[in-house]
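1. give me a 3D structure for the following:
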Amino acid sequence: MSDQEISWLTLALRSRETSKWKLDLAFLLSRDEVRATIAARIRDNAEARWIARSVHASGRTFREKDMEHYALQRGWHPQGKFWVPIEEPLSLPSPNGVKNAEVTFKLKSILFGSIAIEVTAGGARLDLVLDDVRDYPITFARFVQVLTAGGLPHAAMTDETWCDIVINDGPEPDQCRLLIDNTYPGREACIDTFTDRKRLVDAFRKLAWEIGDHPYFAHHFLYHGLPIDEYTRVAEAHDKDWAAGLQQGIYPDDIDVEDALLASRIVEGLTLPADWDDETARFRKMMRSLEIPPDWQLRFGLRAIVTIEEVAYLIEPPNRAA
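-> This next block holds a predicted model:
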């Protein structure tokens, strides 16, 4: 961080007096200031969690809305004047007219930076999309982890944080209430239902496993479009072959067929750097086992900042996972 850069540091702070959480935004110019600010927040509050640090050239404007968006991406929700982390219950309005239904998830595809999921509950159906830039598999894994442990998680974890997914208690001990409220323009839909908790846990765990086990998870989501030179090489070669095949009548004039062929060629013809293998393996293991690496827990605001060593780790430039 140079003197020509400004660091916007966002933390979540839990008050000793109220046990409530608030977001804290600081404008800082050096690593020493970042370090000192985090240390002071830890000292003055019951708990401090890292949300994000954004570094820009001097003169760039950082809005409060940006800070809130970072928090939403990590499973936090506003409630009144305070914020609620993913593992603490989020209150919902009274369930007037909510009925029982079995909930199912179908992993439709992982293609070109998007994970497409179909949700059904009774006669209702909606589509969800995880975006490779704005929706994080770490948040998804934490949601399912909390649900599996018997908690009541919530997160805006799909459709670029436009979709709220909230679990509350149901009318019976073995039930829970599931609300999926998607307000993404063009995909507006809502499911609000009581459902069997164990079956819902099994459905979410199966979906998480299928995502982590999918052969396209790395190329088409974790590293979509990367490395740029290799991706461009494969895409340009495909474009030439497709144009020639279309002219010769080898390929049908069908955009879905073309996309499917390009998708497979990216996986088969694009070699990811060997030093990305460890990160890929960590992501796949996390989705299958719901065990989130401790350093990702720290950087995603899933646990408190405690030690000086953790502060030093956090002020280093984020890795690809964060």
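2. okay, CA-based contacts and neighbour counts for the rest of this
-> Fine.
3. Leu111 is in contact with Asp131, correct?
-> No - if you go by Cα atoms under 8 Å, Asp131 and Leu111 don't touch, sitting 10.2 Å apart.
4. all strands for the stretch 151-300 of the chain, in order.
-> Along the stretch 151-300 of the chain, counting by DSSP state E, counting those that start in this stretch, strands occupy 154-158, 163-169, 175-182, 189-196.
5. turn those into CSV, including distance to Gln247 and mean neighbour count.
-> Shown next, in CSV, are those (distance: least, Cα to Cα, whole Å; neighbours: other Cα atoms under 10 Å):
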stretch, distance to Gln247, mean neighbour count
strand 154-158, 39, 28
strand 163-169, 43, 21
strand 175-182, 42, 21
strand 189-196, 41, 20
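6. can I get the ones you listed in a markdown table with distance to Ser54?
-> Formatted as a markdown table, those follow (distance: least, Cα to Cα, whole Å):
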| stretch | distance to Ser54 |
| --- | --- |
| strand 154-158 | 20 |
| strand 163-169 | 24 |
| strand 175-182 | 28 |
| strand 189-196 | 33 |
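7. among those, which is nearest Thr232?
-> strand 154-158 (27.6 Å; Cα to Cα).
8. tell me the angle that closest one makes with strand 163-169.
-> Strand 154-158 and strand 163-169 are oriented at 150 degrees to each other (axes from the mean of the first three to the mean of the last three Cα atoms, to 10 degrees).
9. elements contacting strand 154-158?
-> Using 3 or more Cα pairs under 8 Å, 6 or more residues apart in numbering; DSSP states H and E as the contact test, the elements touching strand 154-158 are helix 64-73, strand 77-79, strand 124-131, helix 137-148, strand 163-169.
10. structure for this one too, so we can compare:
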Amino acid sequence: MAELAYTEAELMSDLPVARPHVVAGRRMHGGFDADGRYIPPRAAGRERAIADWTHALRQRGGELFAADASLLTGPRMPNLEQQRLLLREGIGVPFWNNLTTTGKIEGRGRILAEMQFPDLAQIVAEDVSTMAIGHLGKGLLKAHGIDEGGEPARGIGGHDVMWFVARDLVFGADAYPDVEPPESISRPEAGRRWMPELPAPYEGLLSFLMNLLMIEFRAEIGFASTQAILRTPDLFADRREAAEEAAEIVERIREDERIHVTSLRLYLGELRACRLRTVDGGTVSGAEVIDRFWSGLVNWATVEQPRLAAEQQRLALEPLFDRHPEGARIRAAFDACSDLGPARLAQAAVG
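-> Purely as a prediction, here's the structure:
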């Protein structure tokens, strides 16, 4: 019979590695086996536990939450071809900024290792002690957070440092000024109740998990695009080997993120299969609550947010075009491969 109760030590345990993960003198998490294959961090107990809990969920008639990155449509700015165009024209700031802000956003994820989350045993009618959702505060979210933000006290970088190393491989250190990411990349939730039948702290936790899954999906699309740029043969011509190594670092990040996505889909799948205690003393189907919130989040992430973000990014590019001696030509070529329609594009260009 599969083991369904795990200790934090088990969920944080590492697989053995033949050599550590070091690039350009920077130590990062994970390592490599004797054949040079990348070994993700904290994978020994966590991967086994996720597989066991998934099997148990299916035995109860449930399933992983049915969502993946393919649901995210909408314009991107710059899109893949636009980013390639900018780099070919010597405009590297947008790609540098993208790599920098991605690393900083990943680093913020370390808060998962430090936050105190409400105990779902208090709101889920079923026994959660042998479910993944019964282990969120017993190592699962801590492992996720350390994956993102590393272990600075031990000199081991997480995804934040991996992005900075990849960036510096292709641009060199301090090639452009530092940049800060937006304060939040989740859907604004302040002051709104989407699950009023639940106590507010638990609504906050469920909202957090679903927003986190959506962020992971958006990241997957962005990471794949970044790899395609790094592997474009005519870009970074004087640093081709470094660019290929940077693309490999991104692939290692993507491998790490797969367990995050699977874990989040498992948490939500378990919650959908349970009944949740309501503020009026009754219960409500987890599926009803989860699906209602997710539907609104998907609308924001696929309709509202992408177009607004693309328009804002297009406006931010105007000064770069204005300063370039061939700015008018580059602007026209850039807009010719835009994901925005003509009317939206014209509006975005003038603010």
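11. where does the TM-score land?
-> After superposition, the two chains reach a TM-score (TM-score structural alignment, normalised by the length of structure 1) of 0.28; 146 aligned residues with a Cα RMSD of 6.3 Å.
12. thinking again about what came up before, quick one: closest of the helices and strands packed on strand 154-158 of structure 1 to Val201 of structure 1.
-> Closest among those, once you apply Cα to Cα, is helix 137-148, at 5.8 Å.
13. counting contacts, what elements does that closest one pack onto?
-> Helix 137-148 of structure 1 packs on strand 154-158, helix 197-213, helix 277-289, going by 3+ Cα pairs under 8 Å, 6+ apart.
14. figure out the helix or strand that Arg27 of structure 2 lives in.
-> Secondary structure from DSSP states H and E places Arg27 of structure 2 in strand 26-32.
15. buried ones in that strand, by neighbour count?
-> Arg27, Met28, His29, Gly30, Gly31, Phe32 (16 or more other Cα atoms under 10 Å).
16. ok, stretch 245-265 of structure 2 next?
-> Neighbour counts over stretch 245-265 of structure 2 (16+ other Cα under 10 Å) mark 245-254, 256-257, 259-265 as buried.
17. Asp277 of structure 1: neighbour count?
-> By other Cα atoms under 10 Å, the residues close to Asp277 of structure 1 number 11.
18. look up how far Arg284 of structure 1 lies from it.
-> Separation of Asp277 of structure 1 from Arg284 of structure 1 (Cα to Cα, to the nearest Å) stands at 11 Å.
19. do Asp241 of structure 1 as well
-> Separation of Asp241 of structure 1 from Arg284 of structure 1 (Cα to Cα) stands at 33 Å.
20. swap in Leu126 of structure 1?
-> Taking Cα to Cα, one finds Leu126 of structure 1 at 26 Å from Arg284 of structure 1.
21. between those two, which is the more surrounded one?
-> Neighbours of Leu126 of structure 1 and Arg284, each counted by other Cα under 10 Å, are more numerous for Arg284; the result is 22 against 18.
22. could you find the closest non-adjacent residue to that one?
-> Gly212 (4.5 Å; Cα to Cα, 6 or more residues apart in numbering).
23. looking at it, that neighbour is touching Ala281, isn't it?
-> No - contact criterion Cα under 8 Å: Gly212 of structure 1 and Ala281 do not qualify, at 9.3 Å.
24. the two: which is more packed in?
-> Neighbours per residue (other Cα under 10 Å) separate Gly212 of structure 1 from Ala281, with Gly212 holding more: 22 against 12.
25. show me the contacts for that one.
-> Gly212 of structure 1 is in contact with Phe283, Arg284, Lys285, Met286, Met287, Arg288, counting by Cα atoms under 8 Å, 6 or more residues apart in numbering.
26. wait, Leu13 of structure 1 sits on Trp21?
-> Yes - counting by Cα under 8 Å, Trp21 is a contact partner of Leu13 of structure 1 at 5.3 Å.
27. ranges for the helices of structure 2?
-> For structure 2, helices defined by DSSP state H occupy the ranges 8-11, 44-59, 80-88, 93-108, 140-149, 159-171, 200-230, 240-272, 286-299, 305-323, 327-336, 342-350.
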